[in-house]
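Asker: Build the 3D model from these lines:
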Amino acid sequence: MTDAPNPLLSSPALPYDLPPYGSIRSEHYLPAFREAFAAQRAEVDAITAQTEPATFENTLVALERSGELLGRVSRTFYTVTGADGTPEIQAVEEQLAPLMSAHRDAIQLDAALFARIAAVHEQLGDLDLDAESRYLVERHHREMALAGAGLDAAQKQRLTDLNQRLSVLTTTFEKNLLADTNDLAVVFDDAAELDGLGDGELSAAAQTATSRGLDGRYVVTLTLYTGHPYLSSLTNRESRRRLLEASRSRAARDNAHDNRPVLREIVRLRAERAALLGYPSHAAAVLADQTAGSPDAVASLLRRLAAPAAANARDEQAALQRIADADGIRIEAHDWAFYTEKVRAEKYDLDRAALRPWFEAERVLRDGVFFAAEQLYGIRVTERHDLQGYHPEVRVFEVHNADGSELGLFLLDLYTRDTKRGGAWMNSIVTQSALRGTAPVVVNNLNVNKPAPGTPTLLTLDEVTTLFHEFGHALHGLFATVTYPHFAGTAVYRDFVEFPSQVNEMWILWPEILSNYARHIDTDEPLPADVVERLHASEAFNQGFATSEYLAASWIDQACHTLSLDEASADIDVAAFQAAALADIGLDNPVVPTRYASTYFAHVFSGGYSAGYYSYIWSEVLDADTVEWFGENGGLTRENGDRFRHRLLGVGGSGDPLAAYRDFRGRDAEIQPLLERRGLAG
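Answerer: Okay, here's the model as predicted:
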């Protein structure tokens, strides 16, 4: 290591405070974190050392100003851990996890700081504060109370120990999953085994094989969720079976990457932490500060949807079996997607795999995703080739408002690689705050297979949906306009955060958007009108399966996290526990596997969705109701976009999200549009 200054500790010099990723090395991170920890600790100590009575300015505003360096270093680092988790970065993350946990606890459990915030909270009714400032007092007071700031010294020490151990375990879970996912990538010797895939998909599989030293062979990497997009196309049943079997066995084998003991300990320690905080379960502790409010409310919604979803899935299975009978096949899980496309073709004369030539990635991005946002919100997105992301494949775009003013940066990391975790996600690298004078920098990560050089990237309709979905999160992060860093970007309740992203999916088949981006890669012909009609007609098709697999994963999450400490302390057989949970809610159809099984359920055991995976369907109630509103009010207009931006997206976390929804919609959301969308209204 040279004596050159640590770039993480230098004042931001790039536009929008974009981190200087080109000069950051893995060995820079830990020293920067240690300095940032010390800096914020000193800032908080200065708050609590004051002899003057607590005021909003000398306590809450001072707390919001603290930790600027830590926030910058953290967002820079955690962007890389998920998207380019090299062995060196993973080693840093393992060392950092307990240090970060200890630092957070030292502040969240600081009795002197909590006393000052409580003092301001007690006089809140007499203070002349704007709405966001009042909400800041309420949130800090509630969050510290829920975190355990009111516990005694011994309880706080135990809580700190639990949090540190959990931070190590969740990091281990993700590391195991990434390693086993890479190990279980399926190797095929002959292109005939991959019959049904397009040229681009074969090219990607060959390229992956070459990168692993397997020239002349084909490697199919695994997606985060149980199913795989190729299952709908592969004509070779054994290839389908191998692919699904590999997916379902991730981190559940007796090897160094086995996540079963890891998740058992996570569940037990989360239950112990909840008990320490006075809650009967981890889910109760988490949901106390979400819009749902309680595990009972979540269970009520999931059970209400599960029975009709399972019934619809059984009807769908019967339809698949009628076609499979002609092939002499008894439908199994690895056959579902393949025969679903046969039924879709028979019922709607629709082959979704054949649509890929109309979904060239660059055109979908510029003429679809960006174009929809430009039409709706007036923003303009232009690529900045002079700015560098954290990996050579990352692209950087600048976003301007309709009046030409600067809004922020958007980064796109489209392709899969061995150092990237599965799935798709958005995160903020820099967050907007009027107090700090910062503008947003956000990134979208996907896991699209990269074809050979010179070959166009053709997306599936599901991947098009993911691109629109994640950009909905990006818009939320870009548009949130707040004073205090605590409320920046997508810092909203977990069961509200998926709402803006799901709404953004509505533009995929909107006529003027679809006609602008869905053009054939060779002929530039638009997607034929009759195909579009059939796509609309088939929107509720296979929703029994889709809803069932999602609800199954949500129920597993709730089952794990509604355990009491005594229940969680038992020697749990992970597979048996999961099977019993699915039987309890009637989603134990072996042909319809859960979207995520426990050992690779990263949302829950290494992400931020523990006891919160229900959030997608909870948010979808709002989403479906919002889509109905747009349809009733003229659809894709600047007036509608501005209303949605300013009354919902722009609020960030600075107010009650359900109050913001009522301000936008004029009433609370109704569930009927969701039931109709998913074919559950009957």
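
Asker: hey, let's count contacts and neighbours off CA atoms from now on
Answerer: Fine.

Asker: Show me the strands in the stretch 551-682 of the chain, by range?
Answerer: Counting by DSSP state E, counting those that start in this stretch, the stretch 551-682 of the chain has no strands at all.

Asker: ignore the last one, the chain
Answerer: 186-188, 218-220, 380-383, 395-400, 406-415, 425-430, 441-448 (DSSP state E).

Asker: Packed most tightly, which of those would that be?
Answerer: Using mean count of other CA atoms under 10 Å, the stretch among these with the largest mean neighbour count is strand 441-448, at a mean of 25.

Asker: Tell me what angle that one forms with strand 395-400.
Answerer: 140 degrees (axes from the mean of the first three to the mean of the last three CA atoms, to 10 degrees).

Asker: tell me the angle strand 441-448 makes with strand 425-430.
Answerer: Going by the same axes, to 10 degrees, strand 441-448 makes 150 degrees with strand 425-430.

Asker: any residues touching strand 441-448, and which ones?
Answerer: The contact list for strand 441-448 (CA atoms under 8 Å, 6 or more residues apart in numbering) reads 16, 18, 83, 223, 408-417, 422-431, 459, 463, 466-467, 470-471, 474, 477-478.

Asker: contacting residues around the residue positioned nearest the centre of the chain?
Answerer: Nearest to the geometric centre of the chain sits Trp425, at 4.4 Å (CA atoms, centre = their mean). By CA under 8 Å, 6+ apart, the residues touching Trp425 are 444-446, 470.

Asker: If we use 6 Å, what do you get?
Answerer: Counting by CA atoms under 6 Å, 6 or more residues apart in numbering, Trp425 touches 444-445.

Asker: Also this sequence, please, to line up against the first:
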Amino acid sequence: MKNLSALTFLMIMTTLLSGCKSKQAENNPLLETWSTPFGVPPFDKIKTEHFKPAVEAGIRLHEAQIDSIVKNTETPSFGNVIEALDRSGEVLNNAYTVFSLLNSAESNDRMQADDMEISPLVSAHNDNIYLNDRLFQKVKAVYDQREYLSLDPQQLRLTEQTYKRFVRAGALLTPAQKEQLKKINEQLSRLGVQFGNNLLADNNAFTLVIDKQEDLAGVPASIQSAANTEAVNRKMEGKWVFTLSKPSMIPFLSYSERRDLREKLYKAYLERCNRGDSTDNKQIVNEIAKLRLEKARLMGYPSYGAFALDDEMAQTPENAYALLDKLWQPSLELAKKELEEMKAIKKAETGDDSFESWDWWYYAEKVRKQKYDLNEEMLRPYLSLDNVVQGIFQLSNRLWGITFRPVSVPVYHKECIAYEVLDKDNKHLGILYFDFFPRPGKQGGAWCGAYREERYEEGKRIAPVVTIVANVSRPATPNGVALLNLDETETLFHEFGHALHSLFSQVHYAGIGGVEQDFVELPSQLMENWAFEPDMLRMYAKHYQTGDPMPDDLIEKIQRSALFNQGFTTTELLAASLSDMDIHTITEYRPIDLNAFEKEMLNGKRGLIPQIEPRYRYPYFAHIFGGGYAAGYYSYIWAEVLDKDAYEAFVESGDIFDRTTAESYRKNILERGGSEGGMELYKKFRGHEPDIKPLMIKRGLIEMPADTAARPAPLDTAARNASIRRIIGQQ
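Answerer: Predicted coordinates for the structure are as follows:
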């Protein structure tokens, strides 16, 4: 019977693909079998005009597959319902995944315009699946019998997660409510695309152009050179251009003696999409907030935050708030102490201790120099991009024995590079792309994605194709070496942790490949812990010209400055997390003056000092209005509780490169995807629930024990049995 079903499916697929091809879609590489090395996307053949026809054809094919599941007259089973559903939609998924990832990394006007049509199409298609009552009844029939079907653990988990996914998508709503939900989802999809397009346009629109050398006072020569290269690329020879990308903006804010220019640059960053012009996002944010609340109400929740967190480790906004509130006051008090140190320096230099947000980076750098005899320009020569990447590779080899081999495969931009990742037995684990530098068609920030997720077909593992996209400092000259700062170095370690999560995955079904939002940052943030360990720095931090290792006195300075500026860093992170939660826990919508709402909730209610802005303001908060972190930005600090406690396992072993601990972490977390809940996976690795103390010590919120070698003891038996809410949220 399985052979007959496969043959029928093949005939349907062939008929559809041949019948639906218009002249525009003929020879569309997104609709063909990818014969590229390792099955990577055929980037060398894909053109912008291929995406929309491919997505439309993929939708039609997926509809036929769903229809085949619904019309199957056999008794609903795991194989003909749950597994069939999990295996469906590959053509659509391939096309839409490539489109979505490229639209973030290498976009253009045509792609952005097409996205206004493509994303709502895909959203409506997903609704048609999850709100299909006949399909849901088949899913429910299998779910109701799951305990009697002799399912293995992954099959049982997939069945339960599939049912839950349908319910959370509205499968239990009335027909009228389903129609209302479809309209809401379609509108949200369009608004999210428009938000992102506006932000990209605003990012690209502003430049700080300097045409006098004296206006660069204080800016290091390497930063000047990079700004000059940017100007040359923009046909502005003889000038210097600074942009709103972090690798350009932060060094200028840190070193420029021109306070007026620092103000101009930082205000441009803060006021993105907030100026009442064609790219203003305030009304879009209002509409998104209103629609999300309507959706939550439809689903039976008082707020969107309550709806979103019901499926996460935190479970409720109250638990997320409990963690944020626990950290807020000590972080803010630490930041205030940092401010007083900087104001004292400013007064000594200028006779005036007035202080604004655009002064923070400049005077923080002076504090670092004064207290620790350290500035980042001393470190950059040892943190070349090549050295950092090789350091990450060396770390991965020491922990798990994996290796990385450069490969020649199609790429979407000439600056991309690719590696084959080989396991300790030289078996193929996957392909890893890197795309490092900012450019006009790329969104800001850094992220990790997968052009193909790991899965199994007929017992054979299909390896993932993973991509790391970043915006780190370009070389100061066209043929020069990219020299990174500490933050950029840490960012690459972070994103590589996400990549390992994909590369190591051994999950048989796509439907359980993902983890909870507030668990997903654990693998990435755990990797950050190694970045500046002395033994790690000795391994990879080599001078880009001489090859000499970073001197021990510099390494010692990095260690002594570990708590530098932690009050600021933690406070701005928490402020953004609170802003996200605040707007998503409203229970009655009224038009929101976003600037006033933010000021009231952060400065008025919680006492945020005006010298610190939240990491993201609503009009450019892409994580929550243009990405997947709505009511979920708290997950970065939530997962940091996990990652700091998890790193203690390596410390307690006596060797931060301990293979046994690394293998346990790989086996119990990295390979498992979402085959179990995050807390269950964590406890299998760690042996107990997480302790918040390592996080608070790392961020300087409580003092390190007098014996610096001493570490917080593991939780006692009673604490191990306590809930995550008590440990993280209310302890």
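
Asker: Need the TM-score between these chains.
Answerer: Put the two chains on top of each other and the TM-score (TM-score structural alignment, normalised by the length of structure 1) is 0.96; 675 aligned residues with a CA RMSD of 1.6 Å.

Asker: coming back round to it: as a markdown table, the strands of structure 1 with distance to Gly607 of structure 1 would be great.
Answerer: Below are the strands of structure 1 laid out as a markdown table (distance: least, CA to CA, whole Å):
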| stretch | distance to Gly607 of structure 1 |
| --- | --- |
| strand 186-188 | 26 |
| strand 218-220 | 25 |
| strand 380-383 | 30 |
| strand 395-400 | 25 |
| strand 406-415 | 19 |
| strand 425-430 | 11 |
| strand 441-448 | 15 |
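
Asker: pull the longest helix from structure 2.
Answerer: Assignment by DSSP state H gives helix 317-350 as the longest helix of structure 2.

Asker: tell me what that one is packed against?
Answerer: Identification of packing neighbours for helix 317-350 of structure 2 by 3 or more CA pairs under 6 Å, 6 or more residues apart in numbering; DSSP states H and E yields helix 566-583.

Asker: try 7 Å this time
Answerer: helix 304-309, helix 360-372, helix 566-583 (3 or more CA pairs under 7 Å, 6 or more residues apart in numbering; DSSP states H and E).

Asker: So which of these is nearest Leu265 of structure 2?
Answerer: Shortest distance between Leu265 of structure 2 and those, using CA to CA, is found for helix 360-372: 12.6 Å.

Asker: for that closest one, packing partners?
Answerer: Checked by 3+ CA pairs under 7 Å, 6+ apart, helix 360-372 of structure 2 has helix 246-255, helix 317-350 packed alongside it.

Asker: Deepest-packed of those, please.
Answerer: Among those, highest average neighbours (mean count of other CA under 10 Å) belong to helix 246-255, with a mean of 21.

Asker: What does Arg304 of structure 1 correspond to in structure 2?
Answerer: In structure 2, the residue matched to Arg304 of structure 1 (TM-score structural alignment) is Lys326.

Asker: Now the terminal residues of stretch 249-263 of structure 2, how far apart.
Answerer: End-to-end distance of stretch 249-263 of structure 2: 11 Å, with CA to CA, to the nearest Å as the criterion.

Asker: Ignoring the adjacent residues along the chain, who's closest to Glu110 of structure 2?
Answerer: One thing to correct before we go on: residue 110 of structure 2 is Arg, not Glu. Using CA to CA, 6 or more residues apart in numbering and skipping residues adjacent in sequence, the residue nearest Arg110 of structure 2 is Thr48, 7.2 Å away.

Asker: counterpart of the one you found in structure 1?
Answerer: Superposed on structure 1 with TM-score structural alignment, Thr48 of structure 2 falls opposite Ser26.

Asker: And the strands of structure 1: which comes nearest Ala337 of structure 1?
Answerer: strand 218-220 (16.9 Å).

Asker: Can you spell out which helices and strands pack onto that closest one?
Answerer: Strand 218-220 of structure 1 packs on strand 186-188, helix 199-211, going by 3+ CA pairs under 7 Å, 6+ apart.

Asker: mind putting the ones you listed in JSON lines, distance to Ala552 of structure 1 included?
Answerer: Formatted as JSON lines, those follow (distance: least, CA to CA, whole Å):
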{"stretch": "strand 186-188", "distance to Ala552 of structure 1": "26"}
{"stretch": "helix 199-211", "distance to Ala552 of structure 1": "30"}
